[in-house]
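1. sequence first, predicted model second:
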Amino acid sequence: MMKRLALLVLSFLFAHVAHAEGGCPPGQYPQQGNGWQSCVPMPQGPPETQGHQFVTPYYEARWASLAVDSTNGAFGSSGESKTEGEAQKSAEAECASKGGRTCHAIATSKNSCVTMVASDTAIFGDGGPTQKAAEEKAMKNCTASNSTNCYVYFSKCVEPVIR
């Protein structure tokens, strides 16, 4: 009998108290800190679907182009094109729709400006980061060719699209 009593006393000494999980309702789990405890909702799905995620904006380039048929003076322009080739084709198509038969691109520019300068005998095109810079470059080409009566005939600028 004594052995049983000793065994019973020893079993109480080494026994640990079992604790419940915190008494939170379904869908919540316990959270605690120094001197406080509460229940918080369990996450609903993977972390990337929770809350609002910040999306880094990016710039999508835009191209502008000028095309001309120097035999009859028809010209076309394009802007907001996604590629250089698309911009040139669009400008050449507009030139052709205005009666041009041998339309070709004379200036193409990405996220900037294109300008056409005309004179008594020729047409010049160039591009630049600003309208003023593009006009100055095209005008310089005109005057360098000894053309007379150089003047800005057309300018167009495009900016990248922020997505």
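-> Thanks, I have the structure now.
2. contacts and neighbour counts: CA atoms only from here.
-> Noted.
3. what about the strands in the chain?
-> Counting by DSSP state E, the segments of the chain that form strands are 28-33, 36-41, 59-60, 63-69, 74-81, 104-110, 113-118, 123-128, 151-157, 161-162.
4. gap between Val161 and Glu60?
-> Separation of Val161 from Glu60 (Cα to Cα, to the nearest Å): 5 Å.
5. against that first model, consider the following:
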Amino acid sequence: MKFGWALIFSALCAASNAKAEQGCPPGQIPATANGSITSCGPIPSGYNEQQDSAAPRPSGKWIKTWGAIAMGSIDSIFSYGVTTGKLSKSEAEKDALNRCASHGEKDCKIGLAYKNQCTAIAEPKVNGKPFSTGLSNFVGAGTTVEASNVALERCKADNRPTPGVECKIIYEACSEPIFKAY
């Protein structure tokens, strides 16, 4: 009797396995039409692999900004007007000129306008004081380090004939992009 029950149990297990397999040989899957299995077909490549999700949609955009440097003087003393983060070149130049003139200078001029860059001002000094007849240098570059290095090199070269001149970085900044969400 025990043998009979074991035989029935084995038959039921085999029947359920056969049903789960649905009669397709290894390497094939059931193909259906109108909800009923009609045949078996080969497993497509990538069938068991995780599907890539769709590329992420951007949530906004980066807007490049402008910066500018203006320079003027009062009684041979130079003054600067600087700005960053403006949306247009004209806006940056206007703001730099206004900042320069806010000290009382009447002869402010744009020395440099730059977009999505960094800048540095190198100024010649003698005995630690600004050298009024020397040439300052404004440089735009990818980083403040690059801009500072080039500005110092140019300042030293432009003011080399004057003994005792040392060039110093007196300003450095970057006009960073602004993220605008959609």
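-> The structure has been received and is ready for your questions. Not measured: the values here are computed from a predicted model.
6. related to what we said a few turns ago, right, so of the strands of the first structure, which gets closest to Ser145 of the first structure?
-> strand 123-128 (9.9 Å; Cα to Cα).
7. which part of the second structure matches the closest one?
-> Aligned by TM-score structural alignment, strand 123-128 of the first structure corresponds to residues 136-141 of the second structure.
8. what about the matching stretch, distance to the chain center?
-> In terms of Cα atoms, centre = their mean, to the nearest Å, the centre of stretch 136-141 of the second structure is found 23 Å from the chain centre.
9. ok, stretch 174-182 of the second structure next?
-> Distance, stretch centre to chain centre, for stretch 174-182 of the second structure: 9 Å (Cα atoms, centre = their mean).
10. cool, and stretch 110-121 of the first structure?
-> Relative to its parent chain, stretch 110-121 of the first structure has a centroid offset of 28 Å by Cα atoms, centre = their mean.
11. contacts for it, please.
-> Outside of stretch 110-121 of the first structure, the residues within contact range by Cα atoms under 8 Å, 6 or more residues apart in numbering are 61-66, 84, 107-108, 123-131, 134-135, 138-139, 142, 147-160.
12. buried subset of those residues?
-> Among the contacts of stretch 110-121 of the first structure, those buried by neighbour count (16 or more other Cα atoms under 10 Å) are 61-66, 84, 107-108, 123-128, 130-131, 134-135, 138-139, 142, 150-152, 155-160.
13. show me what Val158 of the first structure lines up with in the second structure.
-> By TM-score structural alignment, Val158 of the first structure lines up with Ser175.
14. ugh, typo on my part, it should be Gly73 of the first structure
-> Alignment note (TM-score structural alignment): Gly73 of the first structure maps to Phe78 of the second structure.
15. its match against Cys100, yeah?
-> No. When contacts are counted by Cα atoms under 8 Å, Phe78 of the second structure is not listed as touching Cys100 (9.7 Å).
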